[in-house]
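how would this look folded up:
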Amino acid sequence: MNALDGLNVVDLSHAIAGPTCTNMLAELGADVIKIEPPQGDGFRHYTEHGGAPLLSIPFASINAGKRSVVLDLKTPAGIELLWQLVERADILVENFRPGVLARLGMDFAALHARNPRLILVSITGFGQSGPLADRGAYDHIAQAMSGFAMLNATADGPQKIGIPIIDGFTGYLATIGLLAALRRRDHRGVGEHVDVAMLDAALKLVNTTVSVHSYTGRTPGGTGNRGFRLVATSEFYPTAEGWIALGANNQPQVEALLRVLGHPEMIDDPRFASHEARVEHYVAVRQWLTETLAQWRAADLEARLADARVPVAMLRTVGEIAQHPHVRQRGTLHPVTLPDWDRPLDVVGPGFAVETQAQPMVPVLGADTDEVLAGLGLTASDLATLRQAGAIQ
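Here you go, the predicted structure:
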């Protein structure tokens, strides 16, 4: 049995953050009905398409296992069909700007009146309240606003992370929030409104630096991903072949590192004697390590340091780690079926070990409209009338 078997989810979200949340729910067994406009989720139109139209790889990676229903919510009939689905749902997930649901007549009060057990999850850039609530946001906007980009500043200026890290993390926080709401519903019998903001998610990721500033008044940043911890034994270095990431943070790890490098005499060097000393002598320690590590191959050093219990990793590409035996053995990736493609697509699962799932299908736009609406009691004649009116495709 899957954890969320029997739960019905109506997914009004698009792009990344909301679909990441509903992807997690589908992974855990919920029946997720993805409501799309006639043109489809904009993420369907991204590059790297396969056989079926409007089925990009980025879209497939976070929408497998859902059912797609096309409704035109600009029509009264489309709104009425949405109401019928929502009245039978446990969860409604949306990532419109604040006020959009209200304009559709579906603010939380109206939803609660017609389905008291419904949990509404709203994902926005800045939340449902506050002076910035009406603003829109994308991942890099949240990185900029939250201090994230300034923490990563180099001599070239502020730097954004090259993947939509805030979008993804916001989706995971939304999942945690709604699971907590489900637990409360078990006790109280009624649903609630879960308010999730990308800015809040970004601040959660930089939480330690926020707390440092709160207590000391210092604002870490401008150190090229090093934050406020300038420790040369815990950074990236080039080697004679490849790059290596060292993670020697405490004294036993530092001493083990020096022994593996063939320089146990450096254990008595005052620059390596303590964390405080390594911070104070950052430049000298980094220079010494740069010169010493240049004599090693990254693969050899990774193996030796791992055996010595020092956290370490070669720098790998996504392609290299995706083929790593460890990732394959754990089942971190699993295949999904893409209609009309020549082979399944590997996607990352929920991020933790779960029972084996059936290979899910990535939904073609509107492929499940008739099946889902027939479940509401609509006949073939009803569906034909709705299509003629433009409410469905």
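
contacts, neighbours, all on C-alpha from now
OK.

which one in the chain is furthest away from the centre?
Distance from the centre of the chain peaks at residue 265, with 45.1 Å (C-alpha atoms, centre = their mean).

which SS class is it?
Following DSSP: H, G, I helix; E, B strand; the rest coil, we place residue 265 in the helix state.

How much space separates it from residue 259?
8 Å (C-alpha to C-alpha, to the nearest Å).

what's the answer for residue 106, then?
Taking C-alpha to C-alpha as the criterion, residue 106 is separated from residue 259 by 65 Å.

Without its sequence neighbours, what residue ends up closest to the spatially most central residue of the chain?
Among the residues of the chain, the smallest C-alpha distance to the mean C-alpha position (C-alpha atoms, centre = their mean) belongs to residue 168, namely 1.9 Å. Nearest non-adjacent residue to residue 168, counting by C-alpha to C-alpha, 6 or more residues apart in numbering: residue 17, 5.5 Å away.

And for residue 351?
residue 332 (7.0 Å).

Quick one: neighbours of residue 164, just the number.
Residue crowding around residue 164 was assessed by other C-alpha atoms under 10 Å; the count is 15.

hmm, I was thinking of residue 100
For residue 100, the neighbour count with other C-alpha under 10 Å is 13.

And residue 340, by the same measure?
Residues near residue 340, counting by other C-alpha under 10 Å, number 10.

residues contacting residue 365?
Shown in contact with residue 365 (C-alpha atoms under 8 Å, 6 or more residues apart in numbering): 36, 40, 54, 68, 69, 70.

how about those, which pair is most distant?
The span of these, defined through C-alpha to C-alpha, is set by 54 and 69 at 14.2 Å.

which residues sit against stretch 244-262?
Residues from elsewhere that reach stretch 244-262 (C-alpha under 8 Å, 6+ apart): 231, 233-238, 264, 266-267, 272-275, 292-293, 298, 301-302, 304-305, 308-315.

contacting residues for the closest residue to residue 344 other than its chain neighbours?
Among residues not flanking residue 344 along the chain, residue 337 sits closest, at 4.9 Å (C-alpha to C-alpha, 6+ apart). Contact criterion C-alpha under 8 Å, 6+ apart gives 343, 344, 345, 359, 360, 361, 362 as the residues in contact with residue 337.

Here is the second sequence; please produce its structure so I can put it next to the first one:
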Amino acid sequence: MTASVPLPLSGVLVADFGRVLAAPYATMLLADLGADVVKVEHPQTGDDTRAWGPPYAHGEATYFLSVNRNKRSVALDLRDADDRRRAGELARRADVLFENFRPGTLDRYGLGYEDVRARNPGIVYCSITGFGSGPGAALPGYDLLIQAVGGLMSVTGPAPGEPVKTGVALVDVLTGLHAAVGVLAALRHRDATGEGQRIEVDLLSTLLSSLVNQSAGYTLAGRVPGILGNRHPSIAPYEVFRAKDQPLVIAVGNDRQFAALCRGVGAPELAADPRFAGNADRVGHVDALADVLGELLADRTADEWFEHLTPLGVPCGPVNDLGQAFALAERLGLSPRVPVDGGDGDALDLVANPIKLSGTPPRYDRRPPRLGEHTGEITDWLDS
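Below is the predicted model of the structure:
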């Protein structure tokens, strides 16, 4: 890509009143694709995640750094009349506004959807909440809480009665992705009609949708799933086994792969065993199958099985830590890291945007902003 080629969202101004994770993740995705994202922060505290450490890099919380690149920060106190006027002017000029306050909060400052739309009819106004703007509006939208009440923890854990959360705030990330898709759809609609609209995305609805087959099993068949540990409710073998040195995942999705696995572990006869011949048979006899495979897989290391079984068409791999996962991505040529100028002579080693565009790839030309770093230039522009 040459410097003269505009990015897909060049010219799109995003007023980002979002905080913590779901909204900042969404706006970072838009910023990576060329949008001018102006992050509005409280002058004293800024985004909550600026204080969420350790770990730190260059004296800043890595949590904040992970979701705020390619943005500009303006420090505005909405309780101050001048700052409130500037925030309103930013909303008037913006193409998109993001916010994830409790419903009704921004209305008190003249920044609710109806107020902004009156001054800016083309605005795409995206509100992210925990439980919607109806009866659940007052409930706190914390990811762990959503994982609990939304059913994710009921299917996640080592055994029945031992629910666990995921190792990252996954519902926030999924909600941010859905919000970004909604904004892109609304911008497309505005391009065609000139009309803006409001987008509402809540964490609970996002989780219920993202539980996909588990949710559909309930809505279509009335089945309430439970904790299966690392197993799958509908296919087998699809779980973690213990290799000679560390855990190994086997993720067989069809009979052909199962036959290849049987040959690979030196037991081709298992593919013809009536207990394991078809997928439904294997699911019905999953404990017996796990016992047999467990004994066979214990003879080699996880990496040895990975090297041996993968060429046979068997989906498998060691349970990597993050360092090993990044090393694997690098060996596969996926370039998972991107150096971004830290502004102090050192580069921040950030995680790459996973979207690959052949003509207009994501940009990485602006570090996550320091609190209020661009206040002067932005307020001068808003006051002009």
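
returning to that earlier point: restricted to helices, list the contacts of residue 337 of the first structure.
Among the contacts of residue 337 of the first structure, no member falls in helices (DSSP state H).

which of the residues you listed does the second structure keep?
Comparing the contacts of residue 337 of the first structure with the second structure on both residues aligned by TM-score structural alignment, their matches' C-alpha atoms under 8 Å, the contacts found in both are 343, 344, 345, 359, 360, 361.

Now, of those, which are buried?
If you count burial by 16 or more other C-alpha atoms under 10 Å, the buried members of those come out as 345, 360, 361.

quick check, nearest of those to residue 31 of the first structure?
residue 360 (11.9 Å).

What are the boundaries of the strands in the stretch 1-150 of the first structure?
Taking DSSP state E, counting those that start in this stretch as the test, the strands found in the stretch 1-150 of the first structure are 8-11, 31-36, 67-70, 91-94, 119-124.

swap in the stretch 201-350 of the first structure?
Here the stretch 201-350 of the first structure has its strands, by DSSP E, counting those that start in this stretch, at 236-238, 243-246, 312-314, 333-336, 345-348.

For stretch 126-142 of the second structure, which residues meet the burial criterion?
126, 127, 128, 129, 130, 131, 132, 133, 141.

and stretch 294-301 of the second structure, which stretch of the first structure?
The aligned range for stretch 294-301 of the second structure in the first structure is 290-297, by TM-score structural alignment.

Quote the end-to-end distance of the matching stretch.
With C-alpha to C-alpha as the measure, the ends of stretch 290-297 of the first structure fall 13 Å from one another.

roughly how far out does it sit from the chain middle?
The gap between the average C-alpha position of stretch 290-297 of the first structure and the chain average comes to 36 Å, counting by C-alpha atoms, centre = their mean, to the nearest Å.

Then stretch 139-150 of the second structure?
16 Å.

That one aligns to what range in the first structure?
So in the first structure, the equivalent range for stretch 139-150 of the second structure is 135-146, judged by TM-score structural alignment.

what's near enough to touch the nearest residue to residue 140 of the first structure once chain neighbours are set aside?
Spatially, and ignoring its direct neighbours in sequence, residue 140 of the first structure is nearest to residue 160 (6.6 Å; C-alpha to C-alpha, 6+ apart). Listed by C-alpha under 8 Å, 6+ apart, the contact set of residue 160 of the first structure reads 140, 143, 144, 148, 149, 152.

show me where the stretch 51-200 of the second structure has helices.
Residue ranges of the helices in the stretch 51-200 of the second structure, as given by DSSP state H, counting those that start in this stretch, are 62-66, 81-93, 113-119, 143-149, 170-193.

So for residue 288 of the second structure, which of those sits nearest?
Across these (criterion: C-alpha to C-alpha), the nearest stretch is helix 143-149, sitting at 31.7 Å.

Could you name the helices and strands sitting against that closest one?
In this structure, helix 143-149 of the second structure packs against helix 170-193, helix 203-210, with contacts taken as 3 or more C-alpha pairs under 8 Å, 6 or more residues apart in numbering; DSSP states H and E.

quick revisit: these two touch, right, the residue nearest to residue 168 of the first structure and residue 125?
No. The pair residue 17 of the first structure and residue 125 fails to qualify as a contact (C-alpha atoms under 8 Å) at a distance of 10.0 Å.

picking up where we left off before, any idea what the residue farthest from the centre of the first structure aligns with in the second structure?
Residue 265 of the first structure maps onto residue 269 in the second structure, by TM-score structural alignment.

got it, and residue 364 of the first structure?
In the second structure, residue 364 of the first structure lines up with residue 370, judged by TM-score structural alignment.

So that match belongs to a helix, correct?
No. Note on residue 370 of the second structure: no helix contains this position according to three-state DSSP, which reports coil.

ok, how many other residues are close to it?
The local packing count at residue 370 of the second structure equals 16, with neighbours defined by other C-alpha under 10 Å.

any idea how far it lies from residue 23 of the second structure?
For residue 370 of the second structure, the distance to residue 23 of the second structure equals 18 Å [C-alpha to C-alpha].

Do I have it right that residue 202 of the first structure meets residue 142?
Yes. Using C-alpha under 8 Å as the test, residue 202 of the first structure is close enough to residue 142 to be in contact (6.6 Å).

what about residue 25 of the second structure, neighbour count?
As a burial measure, residue 25 of the second structure scores 25 neighbours (other C-alpha under 10 Å).

follow-up on the earlier one: could you see which of the contacts of residue 365 of the first structure carry over to the second structure?
When the contacts of residue 365 of the first structure are mapped onto the second structure through the alignment and contacts are counted by both residues aligned by TM-score structural alignment, their matches' C-alpha under 8 Å, the preserved ones are 36, 40, 68, 69, 70.

So what does the fourth one match up with in the second structure?
Spelled out, that is residue 69 of the first structure. Per TM-score structural alignment, residue 69 of the first structure is aligned with residue 74.

ok, that match - contacts?
By C-alpha under 8 Å, 6+ apart, the residues touching residue 74 of the second structure are 38, 39, 40, 41, 371, 372, 373, 374, 375, 376, 378, 379.

7 Å instead?
Counting by C-alpha atoms under 7 Å, 6 or more residues apart in numbering, residue 74 of the second structure touches 38, 39, 40, 41, 372, 373, 374, 375, 378.

What's the separation between the fourth one and residue 167 of the second structure?
Counting by C-alpha to C-alpha, the gap between residue 41 of the second structure and residue 167 of the second structure amounts to 28 Å.

and these two? which has more neighbours close in?
When residue 41 of the second structure is set against residue 167 and neighbours are counted by other C-alpha under 10 Å, the residue ahead is residue 41, at 23 against 6.
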